[in-house]
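> give me the fold of what follows.
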Amino acid sequence: MWNPSLDEGKIGQILLTAWIAKESLRTILALARTGADREQVGHARWKFLTWCADSGIPEVRTLAATVDRWWLEIAASIDTGHSNAKSEGINRVIKLVARNAFGFRNADSQRLRTRCVTTRRARGYLRTA
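Coordinates of the predicted model:
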């Protein structure tokens, strides 16, 4: 992936830089599963923020600023291993079903359809990727 991206010139370099920033952020978030200590988390955060600051790409710097602004919440999630990802995923499915059902004249049917899609039995079959 690296060489073809670099062969594309400036746009390839920008995409590769953004991809590396994204992977650095994923590394930080993956530390929640490993039970990493604060020093490891702090080092991974420093590497991410340094990479983003040195990138010179406004969007990547905005990503770093957003992560920095939300750092207390992110750190709490890493420390405890808890997040609201499941509820956010279900909320996304509800919104998707509501958009697909837009135009139904019967609001009760639309609510029933949303409820059926998000029941515990149906959740195993959802493809949220």
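> please make it C-alpha for all contacts and neighbour counts, starting now.
OK.
> for residue 88, see how far away the closest residue to residue 48 other than its chain neighbours is.
With sequence-adjacent residues excluded and distances taken as CA to CA, 6 or more residues apart in numbering, residue 48 is closest to residue 24, at 5.5 Å. Residue 24 sits 23 Å away from residue 88, taking CA to CA, to the nearest Å as the criterion.
> another one to check against the first:
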Amino acid sequence: MDRWWNEVAAFIDTGHGNAKSEGINRVIKFVARAVSGFRNATDQRLRTRCVTTRRARGHLRTAQL
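The predicted model follows:
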């Protein structure tokens, strides 16, 4: 607990954690494993970017566009 006290205190003070960034990192790693068959790095980056955008994750409805 002593080792992580600064992070715990920051969460208590602000109410914010790093869950969102950890979730996005998890998705990026998952996609990186799935797209390992792409032949070039540009296609891999495009696929990762598409999967991690809000629209692709279903946050926006078609009618709101």
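> higher neighbour count, residue 24 and residue 88 of the first structure?
Using other CA atoms under 10 Å, the more surrounded residue of residue 24 of the first structure and residue 88 is residue 24, with 19 against 11.
> ok, now which ones touch that one?
Contacts for residue 24 of the first structure (CA atoms under 8 Å, 6 or more residues apart in numbering) come out as 44, 47-48.
> out of these, which is nearest to residue 65 of the first structure?
residue 48 (11.0 Å; CA to CA).
> residue nearest the centroid of the second structure?
In the second structure, the residue lying closest to the centroid (CA atoms, centre = their mean) is residue 24, at 0.9 Å.
> tell me which element that one falls in.
helix 19-34 (DSSP states H and E).
> any idea which helix or strand comes after that helix?
helix 41-52.
> which residues in the first structure does that following helix align to?
Alignment of helix 41-52 of the second structure against the first structure: residues 107-118, by TM-score structural alignment.
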